[in-house]
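**Student:** Please work out how this folds:
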Amino acid sequence: MTVLVLDGSKRASLAMVRSLGRNGVPVHVGECHHGSLSAFSKYATESVQYANPQDSREAFVDDIKQILSQHDYEMVLASREVTTLPLSYYKSELETETIIPYPGWEMMKLTVDKSETFKIAEEIGLPTPATYYLDSPDELNRLTDDLEYPLVVKPRSKTTWVGDKPKMMKVTSSNYVDNFEELQQITLEIYDAVGVMPLIQEYIPGDGYGVEALCDEGQIQSLFMHRRLREYPITGGASTYRESVCKPELEQPAVDLLASLEWNGVAMVEFRLDNRDGLPKLMEINGRFWGSLPLAIAAGIEFPYQLYQQYRGETVPSVNYEEGVTSRWLLPGDLLWFVSSLKNSSSKLNTVQQFGAFHNQNYDILSISDPLPVIGAIQNMLHQGIDVLKGNRNLSGEVI
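**Tutor:** So this is what the prediction gives:
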């Protein structure tokens, strides 16, 4: 039977299409517009279109229900939070027609709301940044004598629905504050936007790592780790270049946290390895597929196909992955990193040398065996470029 993969313009969705297709699973691709990146893959046999969830969650869900009534899909996968969360929220309704291989909303919201995530982590004794939980802006004044800068002001959720439309708020350079005036300003901006106070956290200096897992009621079926080597924006954003690693000090905290949640399905637990004390400090959990998914697959862990096997009731074989494997999001992610780094770097030659190292690398999109998605990548770049010129997006690709 066929699997429907949503968010066809995203790299993670392309990785899902390729993983399932290579393993003999028929795949259709969905997106809110025609000509998505993944639709160009040789493994995608058909495309469907649905309402943009950024315009209306209800219209998106209604369209998915309509699509499911017209096609016999065994399973529906997604990669963006704005699509995964409605699938989780409406899981019981949608599963009358298909399998939704993500946790239901009661479990999912423990990762969506960072205050819930950090409270659980603190209860089980995981290292976390010092975190302040406030209910109203008035409470900021009582913290003035306790705070040490720099601090990070984090929205409790990346995606918050205001009525029928999602408000998406990521941590950017403006969320890092060095004094009370900056803290007050960004806190009030977030509160006014979504009506919920953000988290105020200690800044953790150190490299970023991801621990990815497939779980069955909290029991680890597969585990993978990676280290971020480059990201865009360079002040903190999506990874454009990363490497598979094995850090034993990261494994147990991730395993303990996922076990405490009794997590089902895939998840990525993000840490920073604190330069000051060497401890891995929790950053967040993503209860969905992650942008650097192509790296895990290149290193030997076929998470999409394994998730498919698990929800079909099949045995997921134990697989080891290769360390030192790299994967690169060249178009446009690493290209934007290069332009930004060249502008801000004190050693432009070093930046050029880093970017120019093409030997023995894997790519998120470029593939000799499945070359046509690069056409979709170029189309995406052109469309986003037009949106930037119109003022509808910033250079990071975020909708303004």
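**Student:** Please count neighbours and contacts with C-alpha atoms only from this point.
**Tutor:** Will do.
**Student:** residues contacting the closest residue to residue 225 other than its chain neighbours?
**Tutor:** Nearest non-adjacent residue to residue 225, counting by C-alpha to C-alpha, 6 or more residues apart in numbering: residue 211, 4.5 Å away. Counting by C-alpha atoms under 8 Å, 6 or more residues apart in numbering, residue 211 touches 223-226, 250-251, 254, 268-271.
**Student:** Dump the residues you listed into TSV; add distance to residue 181, neighbour count and secondary structure as well.
**Tutor:** Below are these laid out as TSV (distance: C-alpha to C-alpha, whole Å; neighbours: other C-alpha atoms under 10 Å; DSSP: H, G, I helix; E, B strand; the rest coil):
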residue	distance to residue 181	neighbour count	secondary structure
223	42	24	strand
224	41	26	strand
225	38	24	strand
226	36	24	strand
250	35	22	helix
251	38	17	helix
254	35	27	helix
268	34	24	strand
269	32	24	strand
270	29	22	strand
271	28	26	strand
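**Student:** And the furthest pair within those residues?
**Tutor:** 223 and 271 (14.8 Å; C-alpha to C-alpha).
**Student:** what about the helices in the stretch 201-350 of the chain?
**Tutor:** 248-261, 293-299, 303-311, 335-344, 348-355 (DSSP state H, counting those that start in this stretch).
**Student:** quick one: the last one to helix 335-344, angle?
**Tutor:** Counting by axes from the mean of the first three to the mean of the last three C-alpha atoms, to 10 degrees, helix 348-355 lies at 170 degrees to helix 335-344.
**Student:** returning to that earlier point: among the helices of the stretch 201-350 of the chain, which is the most enclosed?
**Tutor:** Highest mean neighbour count of these: helix 293-299, a mean of 23 (counted as mean count of other C-alpha atoms under 10 Å).
**Student:** And the contacts of that one?
**Tutor:** Taking C-alpha under 8 Å, 6+ apart as the rule, helix 293-299 contacts 11-12, 15, 19, 224, 242-244, 302-303, 321-323, 325-327, 362-364.
**Student:** Here is the second sequence; please produce its structure so I can put it next to the first one:
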Amino acid sequence: MEKRPPEHAQRQERPESETEEVTVLVTAAQRKPALAIARTLGKREYEVVVASHHRIAQSFFSRYATHTAVYTDPKRNERAFVADLLATVARYDVDVLLPTDHVTTISVLRFRDRFASDLSIPAVEYETLLATEDKARLLSIADDIGIPTPDTHRPGSLAELEEIAAEIDYPAVIKHNKGVGASGVQYVTSPAELRSAYDSSGESTQHIERDWPLVQEYVPGETHDVNALFAEGEPRVAFTAHRTSTFPRSGGRAVITESTREPELVDSATRLLEHLEWHGVAEVEFKLDADGDPKLMEINPRIWGNIDLAIRAGVDFPALLCDLALTGAVTPPMSYAVGRKVIWIDEGLASNLWASSGRLDYARYVAREYVTGAETPVELSDVAPHVVRLLQLGARGARAAVQGGWQTLASSVAGESGA
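**Tutor:** The predicted structure follows:
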């Protein structure tokens, strides 16, 4: 399945650092970061190959997708996924590979040595990725270098769980030790709920396996992100954003975000990423506690879900990442627009409107944000991907109505990372 953009597509001049006919392969074409990447690189005259394990993915229908490819779902067969990706790289003579979701990032970095040396993958080494995957390990590293984190406990037995249940403050949070995003997060308000939550996770033995959930302090405030680009452990670009609305409403993927300038958060994120000798992009997530002080939550080691905001505010991370991949050099923007807002019209917004109390007030809030200047990622000159996505959302909503209402859709949305 192939499709080239129309000849009359509006293009932007590419920086002098870029070479002619550079081809970039972008994974997870079904998710919104891939569409944003395809658009911004396509406008700079890159050849963009978008790929997915879905046969119908929104980015396949973008005018900026030069080629499309389908690969095996890495969750089902990781080695077949890598083989498919290698074939796509060879077929289109790919110069830069950008994995853009959690699963493909892990697989690409795990099998990095399978790819040819002339293919650039501007990302951290797999061992560094593992440090960010393990939340307990990451928070321990942050504690060691003086970055505030939520109080976090990692039970090693049911006896330890009982001790923790008796000592901690409530509400508390249970979350998976591995992975990113809101998937698997539970909130408990008492020791009994904490024990029940572990039972519902399948705990029936006297010892909790290494990757069983963490028990963590509940941090009630909103989420603030530091989006960064590093080159071999050296900071190059930083951008901050505030998630003013999320799904779930208690914290998760962005529904509405605003560009900010928060130097204290940048300082904390920079110290952490320098310590990890970071390379490539990262999203460092903080939440504000009851006193308004930021606490580190996690690192997203790839291009993040709300990348559109940074691009629209003047920090084109995908283009800068390609500069890093191709030349090793990055020229950061002199500044960026603060106060720019983006609303994502997707399952998160739909679920917040329909699957929660106070939906009318929430609808008024979203409408007010839009009327007062918040943008959406919809581009009328490239509208086909949005039509496809809305049709997919409608189909999912219809299935959810049959299977259990919007709560069913909400649960499936919460399980998606970086969408």
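**Student:** thinking again about what came up before, could the helices of the stretch 201-350 of the first structure be laid out in a markdown table, adding distance to residue 72 of the first structure?
**Tutor:** A markdown table is the format used below for these (distance: least, C-alpha to C-alpha, whole Å):
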| stretch | distance to residue 72 of the first structure |
| --- | --- |
| helix 248-261 | 32 |
| helix 293-299 | 27 |
| helix 303-311 | 16 |
| helix 335-344 | 40 |
| helix 348-355 | 45 |
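**Student:** Ok, which of these comes nearest residue 119 of the first structure?
**Tutor:** helix 248-261 (11.1 Å).
**Student:** Where is the longest helix in the first structure?
**Tutor:** The longest helix of the first structure (DSSP state H) is helix 373-390.
**Student:** Okay, buried residues for that one please.
**Tutor:** Judged by neighbour count (16 or more other C-alpha atoms under 10 Å), helix 373-390 of the first structure contains these buried residues: 373-377, 379-381, 384-385, 387-388.
**Student:** can the residues you listed go into JSON lines with extra columns for distance to residue 93 of the first structure?
**Tutor:** Formatted as JSON lines, the buried residues of helix 373-390 of the first structure follow (distance: C-alpha to C-alpha, whole Å):
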{"residue": "373", "distance to residue 93 of the first structure": "33"}
{"residue": "374", "distance to residue 93 of the first structure": "36"}
{"residue": "375", "distance to residue 93 of the first structure": "36"}
{"residue": "376", "distance to residue 93 of the first structure": "33"}
{"residue": "377", "distance to residue 93 of the first structure": "34"}
{"residue": "379", "distance to residue 93 of the first structure": "35"}
{"residue": "380", "distance to residue 93 of the first structure": "33"}
{"residue": "381", "distance to residue 93 of the first structure": "36"}
{"residue": "384", "distance to residue 93 of the first structure": "34"}
{"residue": "385", "distance to residue 93 of the first structure": "38"}
{"residue": "387", "distance to residue 93 of the first structure": "35"}
{"residue": "388", "distance to residue 93 of the first structure": "38"}
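**Student:** ok, those residues vs residue 33 of the first structure, which is closest?
**Tutor:** Nearest member of the buried residues of helix 373-390 of the first structure to residue 33 of the first structure, counting by C-alpha to C-alpha, is residue 380, at 11.1 Å.
**Student:** before we move on, the earlier item: could I have the buried ones of the contacts of helix 293-299 of the first structure as ChimeraX selection syntax?
**Tutor:** Selection command for ChimeraX covering only the buried members of the contacts of helix 293-299 of the first structure, criterion 16+ other C-alpha under 10 Å:
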select :11,12,15,19,224,242,243,244,302,303,321,325,326,327,362,363,364
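**Student:** Return the subset of the contacts of helix 293-299 of the first structure lying in strands.
**Tutor:** 224, 242-244, 326-327, 362-363 (DSSP state E).
**Student:** Which strand or helix spans the aligned partner of residue 181 of the first structure in the second structure?
**Tutor:** Counting by TM-score structural alignment, residue 181 of the first structure lines up with residue 192 in the second structure. In this assignment (DSSP states H and E), residue 192 of the second structure forms part of helix 191-200.
**Student:** so what secondary structure elements neighbour that helix?
**Tutor:** helix 158-167, strand 186-188 (3 or more C-alpha pairs under 8 Å, 6 or more residues apart in numbering; DSSP states H and E).
**Student:** deepest of these, which one?
**Tutor:** Taking mean count of other C-alpha under 10 Å, strand 186-188 is the most buried of those, at a mean of 17.
**Student:** what residues are up against the alignment partner in the first structure of residue 277 of the second structure?
**Tutor:** The alignment partner of residue 277 of the second structure in the first structure, by TM-score structural alignment, is residue 262. Applying C-alpha under 8 Å, 6+ apart, we find residue 262 of the first structure in contact with 216-219.
**Student:** mind running it again at 10 Å?
**Tutor:** Residue 262 of the first structure makes contact with 107, 215-219, 256, according to C-alpha atoms under 10 Å, 6 or more residues apart in numbering.
**Student:** Out of the residues you listed, which comes closest to residue 126 of the first structure?
**Tutor:** Once C-alpha to C-alpha is applied, the member of those that ends up nearest residue 126 of the first structure is residue 256, at 8.5 Å.
**Student:** which residue in the second structure lines up with residue 218 of the first structure?
**Tutor:** Match for residue 218 of the first structure (TM-score structural alignment): residue 233.
**Student:** Surely its match is in contact with residue 279?
**Tutor:** Yes - Residue 233 of the second structure is in contact with residue 279 according to C-alpha atoms under 10 Å; the separation is 5.9 Å.
**Student:** Please say which of the two ends up with more neighbours.
**Tutor:** residue 279 (23 against 17; other C-alpha atoms under 10 Å).
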